[in-house]
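1. coords below, sequence missing:
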C-alpha cells in the first residue's frame, strides 16, 4: 500500500504544504478504497491511473459486522459535470436504495480529489454505513446498489441522463429499466443528434405508463426501440405541425420482433404511430386502426391493444404490435406495403365530430323609410325630411346612414355638390339618388341615401374611449343643415323612446349596471337600425345581450367565434373576431344570398380588442342554413392574427418576484405592468401610475394609480404593489435581487431580519395611492420601478392560490399587455393579447409564441421564416450569423464579460496573484474578428458608465509586470511555480464564453506558465455555483438594469450581498457610496462614485474582458422597440410592417 501511495501521490493535487498531513490520511483512505474496489496492488504511471478512471464508477458493498447488520457502501466515481456530485449521489442513494429498503443510515462522509495530470477530471469518493433490519435481505439491498451503479455509469456517459436522474422521482429502477435506458442512450449516440433532458424524461413517462406485464414480455431492445421511435416521431410531428398545421401529419415506424412466453415465442411486427388530430372534434382509436390494417393486409390482426399517449396535445402517439393469423413473420414485401398504404388508410378512418349549428336572420328596409319620409312631404314648402342612423364604427371612424327626402327644385345643387360647398370634416359616401314620386304631379320628390363618415372622432370620444352617439349624431345634423338648409329630423323624436328603453334595459341587468354602466350603454346604442332602440321589446333585448355575454365569457376560443340563441320566432346570432374586414364581407354575403333585407336587428361594437357583430333574424330554417354556410366560408378565408415567434434558450421564471434574471424579466414585462415603464429612449414613463409626486427632499414618492385590471377582471390595487414588494423583502424568501429594493426605507433591515417587514416604508394609502419613503435621495428610483421585479401580483389570488405562477390559461393572473394561454405542443409558452390591459390600443400583436429548441433547430426555424428573432437577448449569439445571408443587427447593451477570482480560495487569496492574472491578457486577441460588436473593457463598470469618469485608471495589459507580480505572489504564498495548482475556470456554456476561456487559458500558460482546466455549465448551474463560492475563476456576463453606475457598485457595498460572491467589503468604499447616496449635486455625486470605483478596481477581483454589442437576426418586416444602452427589448410593443 505504501508503494501505491507514493506513486499516486505524484498525481494527486496537494493544494498547500500545511495540509499535507491531513491530506495524507485522506489519500490513504482513498487508495484503500481504490484497491478494495479495483483489486489493484500498484499504480506505476499516469497511464495506469487513466485506466482506473476509465472503469469508473465503481461501488463496493460489504458487511462490516454480520451480527449488527451493518453494511459499508462506497462509491468511487468521477465528478458529474454541472452538478453538485455529493448531493446528487446521496439523493439518488437515498431515493432508490434507502427509501426502498428497511434500513437507515448510521454515518456518511465524502471527498473530492483533483489530479495534477493534465485534463484529468476530479475524483469523488463517498462512504456510507447502513444498518439493515433483521428481515432485510442483504442480497436484495446489494442488487439495488448495483443497479444504481449502472445508472451512475450512464449519467457519466451522458450529461442529460444525469439531469434526468436528478429530476425523475417516480420511476422504478430495476435491471430491465436500466438496460432500456442504456439501449436508448446507445440509439441517441448512433443518431448523433442533440437530444435534451426532456427526451429522457419522456422515456420515463412512457415507462411509468406501461404495465408490468407489458414490460415483462418484451426485451429491453424492443422496448428501447419503441420508446425511441415514439418520442422521436412525436417531436418530428410537432415540428411539422408548426410548419403547416393545415395538413394532417401521420408518421409510422416498423420493426420486426418476437414476444417471449413461458412455452415459446411469437413473431410480431412492432409499430409506433403518430397521428395529428384535433382532440376536441377528432379521434382515432383501436377499432379504426384495426379496420385500416385489415384493408391493407386482410390476414393481419392487432396482437395487443394500442398503448395510447395523448399528453394533452394534438399529436396522438401509440405503440402497437401486429400479428398474422398463420403465426408467420411479416415478409419484407408486406412491411413495405404497410409503410406505403397504412398511413392513407389511417387518415381515411380518423373520426370527426362536427357540432350542430343553428342560424337565422331578418330585415333591413331602406325603402320603407324612404316611403315614410315621402309621405311626410305634403307641399312644396315642406322642409327636407331626414333620418340619421348609426351604421358602423371602428377605432378611428364613425359612420351614419342618412336618408334625405326633399322637393327637388329647378337648378338646385345635388346633395353631393351641396356638401362640397360646406366646410366640414365628414366624408360623404353616396349610395343612391332617385325620384320616388311627384308632388301634385309636377314637383319631383327626390330620395337620397348616403353614408357620412366621421374621421375625426376625438370630439365624440368618452373617457372610456367609446363614442358618444348623441353628440356625433347632432354634429351630422348640423352639417346636413349647413349643406341643404333647414330640415326636419324625422327620427329625432325617438330619442326619448330610446332613453326609456335604456332605463328598462339597465334595470334588467342592475348588477352589471352598478359595476360598469357605460358597458350597457355601449351595447344598447350599438343596436341597428337606430330606431329599433326605441321599439325593441325588453325581453328580446335581454336575450340579445345574454347571447353577447355568453360570447364574452368564451375568451379562449381563438380568432373567430360565434353564438346562437333561439327563442320563439327569433334567432339571435353574435360573432366575435379581430378582423375589421369581417363586417363588410359579411354584409356582402348577405346581399349576395338575398338575406340583407330579412335582417331585423344588428349590432356592431368593439370590446377588449375584438369586433362583435350581432344580428336578429326571423327563425326560419333555410336562413339558418345559409348563415351557416357564410360563416364556414369566412372561417376558411380568415385573415391570420399577427403572431410573433420567439425562441427561448434559458430557463424562465414567470413569477416576477422570482424572475430576476435578464431573460425572465423580458418575458415578465410582456405579462406584467409596473408603476412605470421605459420608452424607446430609456426614459421612465407613467404606466399603471397615472401620476407621481415627489417631495422636495426627493425621499418621498406618492403614486396615483390609474384604473386598470388583472386578467381575471379584478382591479389592480395599490395593495398589490405593497404586497409583492414586501414578499421579496421577507427574510425567509431567498433571492439574489433584494438589493434592488434597498433604496426604500427599512428594506435592507427587513431583509436581514432586523425589523419587521411591516416597517418597510411602502404603504397603500387606499386602492389608488401608494406612498414610498426612501432612505436617501435616489435619482434612479423611478427607473427602478420599471424593472420586472417591481411588478405587482394579485394579493388576493396569491393568498388563496399561491401556486398561480405555475398555472396556465385563466388561472395565471397577470396585468400586462399579454396573458398566458394553455400550453400547446412544441411551444414553451403561448401569450395572447390581454384585452383587459389598460393600454391595449398600443399593442399591435395578437399572439407571441415562445418555443424552446436547440440552436441548430432555432437556426433552421429562422431560415424557414418560422422564427422572427434569432439570437440575444432571449437566445445566444452565434458566429455563423454572417453565413446565413441575413442582415445582422446589433443590440446596444450594458453587457460586460467578466472573469471573477475567488479571493476566498487558494491561490487567489493573494492580491498579487490576482493582479498578475488581470495583467496577463491580450484583449485584442480575444476580440479577434469581432470588432464590429466588441470593445475591450478595462473597467468592471458598463461602458456608458465608465465614460462618465474621465481619467479612470483601468486594467491595462502588461505581460512583463504580470510575470513580476506572479513571482512576488508565489514568494508570499511560499510555493514554487511547479507547485502552483491547476486553475479551474468555469463558464457559461456558450460559443463566445467557451472561446474566450480557452484563449485566456492559452495566454496565462504562455505568460505565467500555469495550466488551466475549462468547465462549461448551464447558466442556472453556473449562477448557483458562483453564488455558493464553489469556483476558482468564473466567467460572468454582467448587465446593468439601471442606467446609473451605483447599480453595479452597490453589489459590493456589503459582504453579505447575494451577488457579492467575493464576500468583500471596504469601509472607505462604503463611505463614498453613502456620500453619493445623500448628495443632491449630480456632479459631486459622480466624483464620489468615481473614487469608489477605483477602490474596487484596485482589488483585482474582476478581470473585465470586453463590452459587447450583441448580434441578432430578425424578420425583415418586424419592428421592435429597443431601449437604448440597456439592451432591453420590448417585444410586447412589436409590430409587423
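-> Noted; the coordinates are in hand. None of the values given here were measured: they were computed from a predicted structure.

2. use CA for all of it now, contacts and neighbours both
-> Will do.

3. how near is residue 415 to residue 242?
-> Distance of residue 415 to residue 242, computed by CA to CA, to the nearest Å: 55 Å.

4. more neighbours: which of those two?
-> A direct count of neighbours by other CA atoms under 10 Å for residue 415 and residue 242 places residue 415 higher, at 18 against 14.

5. distance between the host helix or strand of residue 35 and the chain's centre?
-> Using DSSP states H and E, residue 35 maps to helix 20-38. Mean-position distance between helix 20-38 and its chain equals 49 Å (CA atoms, centre = their mean, to the nearest Å).

6. also stretch 1052-1070?
-> Worked out by CA atoms, centre = their mean, stretch 1052-1070 lies 34 Å from the chain centre.

7. who touches it?
-> 735-737, 739, 901-904, 1026-1029, 1051, 1073, 1092, 1095-1096, 1101 (CA atoms under 8 Å, 6 or more residues apart in numbering).

8. can you tell me which of the residues you listed are in strands?
-> Among these, the members falling in strands (DSSP state E) are residue 901.

9. among the contacts of stretch 1052-1070, the buried ones, what's the PyMOL command?
-> Filtering these down to the buried ones (16 or more other CA atoms under 10 Å) takes a single PyMOL command:
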select buried, resi 735+737+739+901+902+903+904+1026+1027+1029+1051+1073+1092+1096+1101
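
10. now for the residue nearest to residue 678 when sequence neighbours are not counted: which residues touch it?
-> Nearest residue to residue 678 in three dimensions, chain neighbours excluded: residue 684, at 4.5 Å (CA to CA, 6 or more residues apart in numbering). Residues near residue 684 by CA under 8 Å, 6+ apart: 676-678, 782-783, 786.

11. with secondary structure and neighbour count added, can I get those residues in a markdown table?
-> Converted to a markdown table, those look like this (DSSP: H, G, I helix; E, B strand; the rest coil; neighbours: other CA atoms under 10 Å):
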| residue | secondary structure | neighbour count |
| --- | --- | --- |
| 676 | strand | 25 |
| 677 | strand | 23 |
| 678 | strand | 21 |
| 782 | helix | 19 |
| 783 | helix | 20 |
| 786 | coil | 24 |
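
12. and which of those is nearest to residue 1042?
-> Set against residue 1042, the nearest of the contacts of residue 684 by CA to CA is residue 783 (6.7 Å).

13. from residue 909, how far off is that closest one?
-> 37 Å.

14. same check, this time on residue 549
-> Using CA to CA, we find residue 549 at a distance of 69 Å from residue 909.

15. now residue 267, what's its secondary structure?
-> Here residue 267 is recorded as strand under DSSP: H, G, I helix; E, B strand; the rest coil.

16. okay, pairing it with this:
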C-alpha cells in the first residue's frame, strides 16, 4: 500500500529538538531543580487505562509517554514515535518508534502499545475510558468494547518491535490529536501481570516517561523523580516533581505565597484581580479548554421532574452566568450558553436564543415554564445539587441555589469528596450535579461525544438526531457545521445547564520557566521546564 508522510509540520518538528527545556542566553540554572505543583483532589488512579480525571492525567503524563506529545502551543510533536505515515485512504497509520527504554531498562516496543490499547478496550479491564478507543475509530473498537469481538481483533498490531500499525474504521481527521491522551499510553505487560492492581505503587511502577514515581502519600503528596532511562534524559532539567494535595484553594494560595508551592494553576474565586495587582510577574489568566456545567440525571434513577423539558429549560434560564463570572470567579472566565469551549480549534459557536435575553427576561420565562409544568408556591419543585469538596464549587452551588429560589425552586446542597462524587455520577446516584469536562484533544468532538447515547454521559441524556450528526461528522467535508447543529440539539433539549467556559487564573514563580501559556489544552510536561537562579 503506497503511503506518504502526513504533515510538513511533523517533518519540521523532527528537524528541531523534541524538548523545550532550553535556558535562554544569560539565564543561570538554580541549584535545586524541583517543581511543587498544587492539586485540589487526591490522585484517584495512576493507571493510564483506568484514569478518568485531569489531575491523574497530569501526573501520568510525567510517568508515561504516548506516541505523540504537545508543544507549548498545543501542536502535535513526536513522542515515543519519531515519525509516522498514513495511507492515501486515511485508514492506516504506521508509527515508527524511537529507541527508548522503560524505567527498568527494558526496551519500549510496538507490542507495548498493542497491549495497552487492547487492555483499554477489553471489557474485562472495566476501563471507564474504553469509549475513547471507540472515539479514535480504531477498527473493531466498538465490537471489542461491547464484548462481541476479542481484544485481539482490535485494529492495532506490531509489525515488528519498532513499527506499530493502526487501522481505522473510517478517516478521522482528529486521530493524531488523541495520541497525547493517557488512555493511549503504553504500559508494561509483564509488570502488570506480576503485580496486578498494585503495579502503580511506588517501587513497583515501571513507566516510559521522563519521571519515575518515588513515593505517594495518598491525599498528601506524590513525588516523581527524573528517570535516567528516559530517551531524552540528558535534556531533562527538572529533577523532582511533587503533586501536593490541598483541598482548600485558600489554604493552597497561602502555601504558595509562603513559598511551599511553585505553581498553583487555579486561584480561588474572586482573587485574581487583587493578586494580579500585587504580584504582576507571577499572576496570569489564559483560556483553558474546559466547560463547567450542572448535569441532570435523566436516567431511570433520576427524578421524574427532570424528564420534563420545561423544567430543564427553567433551571437553565434561572442561572445568572454574569454574576458567576463577573462577581464570583473574576478570573477571565466566559459565560457559557453552549457546551463546547469557545476557544476549541475548528469550533463555530451556535447562536443560542437565551444568550440574547436579559436575566430578568430569563427569570420571567423560567417562572412561566415551571408554572406550565405544574410547579408553584403550593407545589414547589425540590431538587438536590451535588458538588465535590471545594470552596469555589460550594460558592457556585450556593449561588445557583439562590438563583433557583428566585424562580420558586427549593434546592438543597450535598457535598462529597471527589472520589465519592465521581462514583455517584458514574452510578447515576444524583439529581443535579456539578460537572466539568476538559478536552481530551483540541477539536469539538471531544466535548460533543461526551453526550452521545453511548458516550461517557453520566446524566444519560439521549437523542438519535444528535448521535447521527456526530456519526456523520467523522467523514464530513465541513464537520464544524454538523458540530454546530449538534450543539443546537443539545441545548434545545437542555441536556445540561452550561455555566461558564474556563480560563486558568494561575500563579507560578518567576523562576519557573517553560509553563505553557499558549496551549488551550493546558497540557504540560515537567521535562520541558527548568528553574532559574533567584
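-> Received, thanks. Keep in mind that this is a model prediction, so the values were computed, not measured.

17. the residue nearest to residue 678 of the first structure maps to what in the second structure?
-> By TM-score structural alignment, residue 684 of the first structure lines up with residue 76 in the second structure.

18. at which residues are the strands of the stretch 1-150 of the second structure located?
-> 3-5, 34-39, 68-70, 76-78, 81-87, 92-97 (DSSP state E, counting those that start in this stretch).

19. oh, I was asking about the stretch 1001-1137 of the first structure
-> 1012-1017, 1033-1038, 1102-1108, 1110-1114, 1118-1119, 1122-1123, 1128-1129, 1135-1136.

20. would you turn those strands into CSV with distance to residue 111 of the first structure?
-> Shown next, in CSV, are the strands of the stretch 1001-1137 of the first structure (distance: least, CA to CA, whole Å):
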stretch, distance to residue 111 of the first structure
strand 1012-1017, 20
strand 1033-1038, 21
strand 1102-1108, 30
strand 1110-1114, 42
strand 1118-1119, 54
strand 1122-1123, 49
strand 1128-1129, 44
strand 1135-1136, 56
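
21. from these, which stretch is densest packed?
-> Comparing these by mean neighbour count (mean count of other CA atoms under 10 Å), strand 1102-1108 comes out on top with a mean of 26.

22. what span of the second structure is it aligned with?
-> Against the second structure, strand 1102-1108 of the first structure falls on residues 496-502 (TM-score structural alignment).

23. I'd like the contacts of residue 684 of the first structure as a markdown table, with distance to residue 266 of the first structure appended.
-> Compiled in a markdown table, those are given as follows (distance: CA to CA, whole Å):
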| residue | distance to residue 266 of the first structure |
| --- | --- |
| 676 | 70 |
| 677 | 68 |
| 678 | 69 |
| 782 | 74 |
| 783 | 72 |
| 786 | 68 |
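
24. residue 956 of the first structure: which of those is nearest?
-> residue 783 (33.0 Å).

25. how close does that closest one get to residue 179 of the first structure?
-> Distance, residue 783 of the first structure to residue 179 of the first structure, using CA to CA: 56 Å.

26. counting contacts, what elements does the helix holding residue 35 of the first structure pack onto?
-> Counting contacts by 3 or more CA pairs under 8 Å, 6 or more residues apart in numbering; DSSP states H and E, helix 20-38 of the first structure is packed against helix 2-9, strand 58-65, strand 70-78.

27. in JSON lines: these, plus distance to residue 635 of the first structure.
-> Supplementary listing: those in JSON lines, determined by distance: least, CA to CA, whole Å:
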{"stretch": "helix 2-9", "distance to residue 635 of the first structure": "76"}
{"stretch": "strand 58-65", "distance to residue 635 of the first structure": "64"}
{"stretch": "strand 70-78", "distance to residue 635 of the first structure": "60"}
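
28. looking at the ones you listed, which one is packed in the most?
-> Mean neighbour counts for those (mean count of other CA under 10 Å) peak at strand 70-78, with a mean of 22.

29. so what angle separates the directions of that one and strand 58-65?
-> 160 degrees (axes from the mean of the first three to the mean of the last three CA atoms, to 10 degrees).

30. the helix or strand that comes right after strand 70-78 of the first structure aligns to what range in the second structure?
-> Counting by DSSP H and E, the next helix or strand C-terminal to strand 70-78 of the first structure is helix 85-93. Alignment note (TM-score structural alignment): helix 85-93 of the first structure is unmatched in the second structure.

31. again with stretch 160-175 of the first structure
-> The aligned range for stretch 160-175 of the first structure is empty, by TM-score structural alignment.

32. so residue 177 of the first structure versus residue 203 of the first structure, what's the distance?
-> 10 Å.

33. no no, residue 255 of the first structure
-> 18 Å.

34. who has more neighbours out of those two?
-> residue 203 (20 against 14).

35. without its sequence neighbours, what residue ends up closest to residue 110 of the first structure?
-> Closest to residue 110 of the first structure by CA to CA, 6+ apart is residue 126, at 4.1 Å.

36. for that neighbour, pull up the helix or strand it's in.
-> Residue 126 of the first structure is part of strand 123-132 when elements are defined by DSSP H and E.

37. which residues in the stretch 351-500 of the second structure form helices?
-> Here the stretch 351-500 of the second structure has its helices, by DSSP state H, counting those that start in this stretch, at 359-372, 391-405, 418-426, 445-448, 464-473, 479-492.

38. so which of these has the densest surroundings on average?
-> By mean count of other CA under 10 Å, the helices of the stretch 351-500 of the second structure have helix 445-448 as the most buried, with a mean of 22.

39. so where is it in the first structure?
-> Across the first structure, the stretch matching helix 445-448 of the second structure (TM-score structural alignment) is residues 1046-1049.

40. post-alignment, the matching stretch versus the second structure, mean distance?
-> By mean CA distance after the TM-score superposition for the first structure, the fitted stretch 1046-1049 of the first structure averages 1.1 Å away from its aligned residues in the second structure.

41. against residue 175 of the second structure, how distant is the match of residue 684 of the first structure?
-> Residue 76 of the second structure is 11 Å from residue 175 of the second structure, by CA to CA.

42. which position in the first structure pairs with residue 312 of the second structure?
-> Match for residue 312 of the second structure (TM-score structural alignment): residue 914.

43. right, and its match touches residue 1101 too?
-> Yes: using CA atoms under 8 Å, residue 914 of the first structure is in contact with residue 1101, at 6.8 Å.

44. find residues that contact each of these two.
-> Residues touching both residue 914 of the first structure and residue 1101 (CA under 8 Å, 6+ apart): residue 901.
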